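# Coordinates for the following, if possible.
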Amino acid sequence: MLASAWADFQANLWLYLSMPITSGLVGYATNVLAIKMMFYPKDFIGKPPLFGWQGVVPRKAEKMAGIACDTLVPNLVTEREVFERLDPDRVAEELEGPVLELVDQLIDEIMSEFEPTIWETIPLRIRDMMVRRAQQDSPEVVAEIMDQIKDSIDQVFDLKRMVTSTLTEDKSLINKVFLETGRDEFVFIGRSGFYFGCIFGLFQMIGWTFYKGDFQLPLFGLLVGYLTNFIALRMIFRPQLPKKFGPLTIQGLFHKRQKEVARDYARLIADEIVTPRKILEAVLTGVHSDRVFTLIARNVQRAIDEQAGFARPFVALAVGSRKYIQMKQTAVDRLVKRLPETLHVVDNYAKEAMDIASILSSRLERLSPPAFEKMLRPAFQEDEWMLIAVGAALGFCVGVGQLIVFKAIAVTPAMTGAAAVLGLG
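From the prediction side, this is the model:
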C-alpha cells in the first residue's frame, strides 16, 4: 500500500504539488471575493429580492452610518465643542470682503426691482453713501449672528444627523470610511487566505496520497473556503489586548494598529465628512434651518431698520411702509439663499480653528478595545455568514473540479497500477 502510494506520488509529482498551490489560490480568491462582496456593487444588480447582489455596506448604509456616528457623537466630539472653537470676530473679519460685496449687490438688486425709478433718480453720491452706511455695520451684524448661533447651537445644529445623512446619501463615501480604516486588514485577509490555503493543501495532498475518496477534494475545498475567512477575521480582532505566548506577543491586527488607524480615520472624517463647509450648510439648510433663518432675519431686518433711518426720505416714505416691509423680507430671503456660497471663504480658518482631525485622533487613540473595534467590525458582522458561505461554496466547486481532473488522470497508464490497488480503476 505504502509502496503503491509512493509510486503514484512520484509518477504524478506535479499533480500532487499543485494541490497546496490550488488550495492557496482558492483561499486567496474566496477571501478577496468576500471583501469585494462587502462593498460592491454599490447599487443592486440583478432581479430583487432573491436574484442579485448589492454590497453589504452600501445595502445597509443607514445602519452602518448610524454605527459609525455612534462612535463619533457624542463620545468623541459634540456640536458645542466644534463651534466653541470659532471666534465670531475672526469669522466676521474673514467674511468682511464677500459680505460687503453681497450687501452692495442686494441693495442695488432690490431697489432696482422694487423702485427702479426712484433708485435711478437718487444721486450716485447718495446711493454710494447708503451702501457704505449699510456695509459699515455688516461685520458687527455677522459677529452678533455667530454669537447667537453659538449660544443656541444645540437647537440649530444636529451633528449626528449631519454625519448620518452624509454617509447614507453617498455610498462611495461610506465604503471609503471602512476601506481606508481597515486598509491593512483587508490586504491581510487576502494574503492570509493564500497562506492558510497552502497549509490546508498540504494536508489535502497527504490525504489524497493514501486515500482517494470521491468526497475528499470537494470537502477540503469547502473547508478551505470557510476556514480561511474565519481564521483571518479572528486574527484581525482577537485578542483585543496583547497576550504573551512564550517569546511571542500576540494581538489582533486592527487593535495593534490603533494609533495609525486613529490618525487615518480622523483625517478622513475631518476632510470628507465633518468639514466646515458641510457644517455651515447643515446649519443653514438642515432640519433646524428655520430657526437659523429666523435668527438671521431678526438681526438683518433690525440692521436694515437702523440704516433706513438715514435714507428714509429716499426709501421708506417714497415706497410706502408695506412695500418697505416686502423689500426687507426679500433682502433677507436672498441673503440667506446666498450665504452658503459666501461662507465658503471661512473654510480654511474654520478648519484650522475647529481642528477636528487632532481632536478625533487623540481621542480615538484612547478608546477602549471594544469601542475601537466598533469602527470596523460592523462591516464584517453584517451578513458575515453569507460571505463565508459563498467562500465555502466556491471552494467546494473548485474541489469538485479537482476531483474531475484527478479522476481523468487516474486512468492514464502511469496511474493504472496505483488506481487498481486503491480500487479506483
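# going forward, measure contacts between C-alpha atoms and count neighbours the same way
Noted.
# give me every residue that touches residue 34.
Residue 34 sits next to 387-388, 390-391 when contact means Cα atoms under 8 Å, 6 or more residues apart in numbering.
# Actually, residue 258.
364-365, 372.
# of those residues, buried ones?
Neighbour counting with 16 or more other Cα atoms under 10 Å marks 364-365, 372 as buried within these.
# Of those, which belong to helices?
364-365, 372 (DSSP state H).
# Now distance to residue 185 too, for those residues, in CSV please.
Listed next are these as CSV, based on distance: Cα to Cα, whole Å:
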residue, distance to residue 185
364, 18
365, 18
372, 14
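# this one next, for a side-by-side:
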Amino acid sequence: MLEYIHELWLAFLNRPDFWGVMSIVPVTAFVTWAHVWMALKMVFFPVNFWGFHIGPIPVGWQGIVPRKAGHISGVITDNALSKLGSLQEFLHAMDPDEMADIIGMQIDADLETLIEEVMLERNPILWENVPYAIKRRIFAQAHKQLPNILKELVTELTLNVENLVDMREMIVRRMEGDRRLMVRMFLTVGQKEINFIWHISALIGVVFGLIQMVIWFVVPWHWTVPIWAAIWGLLTNWIAIWMVFNPMLPHPVRYPQFFTRTQDHQFPWIKPIVPRMGTYNIQGAFMKRQDEVSTVFAKIVTEELITLKTIMTEMMYGSRKDRTRRIVKRHINQIMDTPLVRTTLQLSLGPKEYAKLKTDLIDRSIEITMVPVCDPAFNASRAQKIYQMFRERIRDLTPQEFQNLLRPAFQEDEWILIVLGGVTGFLAGLIHLFVAFL
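Have a look, this model is predicted:
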C-alpha cells in the first residue's frame, strides 16, 4: 500500500504541471479572500460617487449603502424601528415636563430681548416711545404666563407628535443628508459579520481549491481553470453572505471536544482538555449576536437617529411644519391676547401690524426653542432616557425582525457582489492559467 502511494506521488511529482496543480489551493484561497475583501469594501465605499458621466449615464462606482441610503433606511424603519415603539412613546420617555422646564429657562432668559428685537423690527419708532412702565408690565405678564404655556405646549406636541412627524421621512432625510452616518452605522453594528465573511472566505477558498485540484486530475483542460475560478467566486460570495444570516434559528450540535479556547483568546489560543462532548450552536453569525448588537444599535439610534433634536427639527421645519405652527400659535396667543398686551399693541400698531407681530413672534419663539434642543449635552441626557428601552426591545425582536436590522444592506443588491465574485474569479483564473499552466 505504501509503495503504491509512493509510486503515485512520484508520478505526480514528475508531471509537467506539478507546480501549477500545487498552486491551485493557495491561489484559490488567496484570490477568494482578496475578491471578498474587495466586494465588502464596495458595499460601503466610496461614500460619494467616484467616476464620470457620459451624458446621463454614470460610469464609476458608489458604495451600495451610501448610494441607497434613503431606500435602505426606509426599509429598516418599516421592518424594525417602527416595531420598537412610537415617537409619542419615545418623547414621553424623554420626560416632557423636564424638557419644558429646560426650554422655558432658555426662553425666559431671552424673553425680553426677544420682544425687544421683534418690536424694533416691526416698528422701532413706536416701541422706543412706549413708556417704560408699560414695557415692564408687558414683560412681567409674559414671564408670568410662560412656564404654564410651555408645559401645555410641550405636552400637546408630545401627544400629537405622530401627526406632526413622519418617523420614516425623518430618518430617511437624516440618512440622505449624512450618508457617512449610514455607513458608520452599518460598520459599527456589523463589523464582526464583515470580518467573519472576509476570513471565512479564505477557508471556503481552500475547500474549493481542493475540489478543483481533484477535478484537474479528471479533466486536465486548460480552459477549465478560469471557468472553475469564476464558479468558485460566485459560490464563495453567496455562501459567505448566506452564513451571516442563516440559519436564522439556533441549531445546537453535539461533538467530541478535545480542546478549548484560552481565556481572553490569548496565545496559544487553545489548550487541551479531558475529552468530553461539547455543543456548538450552528446559527447565522449576525443572529448569534442579538444581545451584543442590541446594545450597539440602541446607542446609535438614540444618539444619531431618534433624538430630541431630529424629532423637533422635523416637527418645526419638516413637511408637516404648518400643523406644528398652528399649535405653537395657539399657545403663544395666550400671551399676546391678554387684555394689557393686546390693547397696548393694537392701539400702537393697528390690527394688521399686530397680526404680523404675532407671526414674527412665533418664528422667533421657534428659533429660540431650538437652541437648547440642539445642545449636545441636552440631547445626550434625553438619549439616556430611551436607551434602555431601545436595547431591551431589540433584544426581544423575533429572529426575522432582528435580521432586518442589517439584512437590507445586502439583500437587494447582493447579486452584484455575487456576480462581482464571479468576474474577479474568472480574471484571476486567467492570470493563474497563463502563469502556472502555460
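# Now do the same contact list for the equivalent of residue 28 of the second structure over in the first structure.
Here residue 28 of the second structure is matched to residue 23 in the first structure, going by TM-score structural alignment. Residues in contact with residue 23 of the first structure (Cα under 8 Å, 6+ apart) are 194, 197-198, 200-201, 221, 224.
# And residue 414 of the first structure, by the same measure?
Residues counted as contacts of residue 414 of the first structure (Cα under 8 Å, 6+ apart) are 8, 11-12.
# taking those residues one by one, which sit in strands?
The strands in this structure, assigned by DSSP state E, contain none of these.
# among those, who's most crowded?
For the contacts of residue 414 of the first structure, the largest neighbour count, defined by other Cα atoms under 10 Å, is 21 neighbours, found at residue 8.
# That one -> the second structure?
Alignment note (TM-score structural alignment): residue 8 of the first structure maps to residue 14 of the second structure.
# do residue 387 of the first structure as well
Match for residue 387 of the first structure (TM-score structural alignment): residue 417.
# Chain neighbours aside, what residue packs nearest to that match?
In space, and not counting its chain neighbours, residue 417 of the second structure is closest to residue 39: 5.8 Å by Cα to Cα, 6 or more residues apart in numbering.
# The match of residue 387 of the first structure contacts residue 237, correct?
Yes - here residue 417 of the second structure reaches residue 237: they are 6.8 Å apart, a contact under Cα atoms under 8 Å.
# more neighbours, these two?
Using other Cα under 10 Å as the criterion, residue 417 of the second structure and residue 237 rank with residue 237 on top: 29 against 24.
# The helix or strand residue 324 of the second structure falls within vs the first structure, average offset?
When elements are assigned from DSSP states H and E, residue 324 of the second structure belongs to helix 321-336. Compared with the first structure after fitting, helix 321-336 of the second structure has a mean deviation of 1.1 Å; criterion: mean Cα distance after the TM-score superposition for the first structure.
# The counterpart of residue 361 of the second structure in the first structure sits in which helix or strand?
Residue 361 of the second structure maps onto residue 331 of the first structure when the alignment is built from TM-score structural alignment. Using DSSP H and E, residue 331 of the first structure maps to helix 321-343.
# Now tell me what touches that helix from outside.
The contact list for helix 321-343 of the first structure, computed with Cα under 8 Å, 6+ apart, reads 95, 98-99, 102, 106-107, 110, 114, 277, 280-281, 284, 293, 296-297, 300-301, 304, 315-316.
# how far away is the match of residue 361 of the second structure from residue 263 of the first structure?
Distance, residue 331 of the first structure to residue 263 of the first structure, using Cα to Cα, to the nearest Å: 44 Å.
# The two: which has the busier surroundings?
Ranked by neighbour count (other Cα under 10 Å), residue 331 of the first structure and residue 263 place residue 331 first, with 21 against 18.
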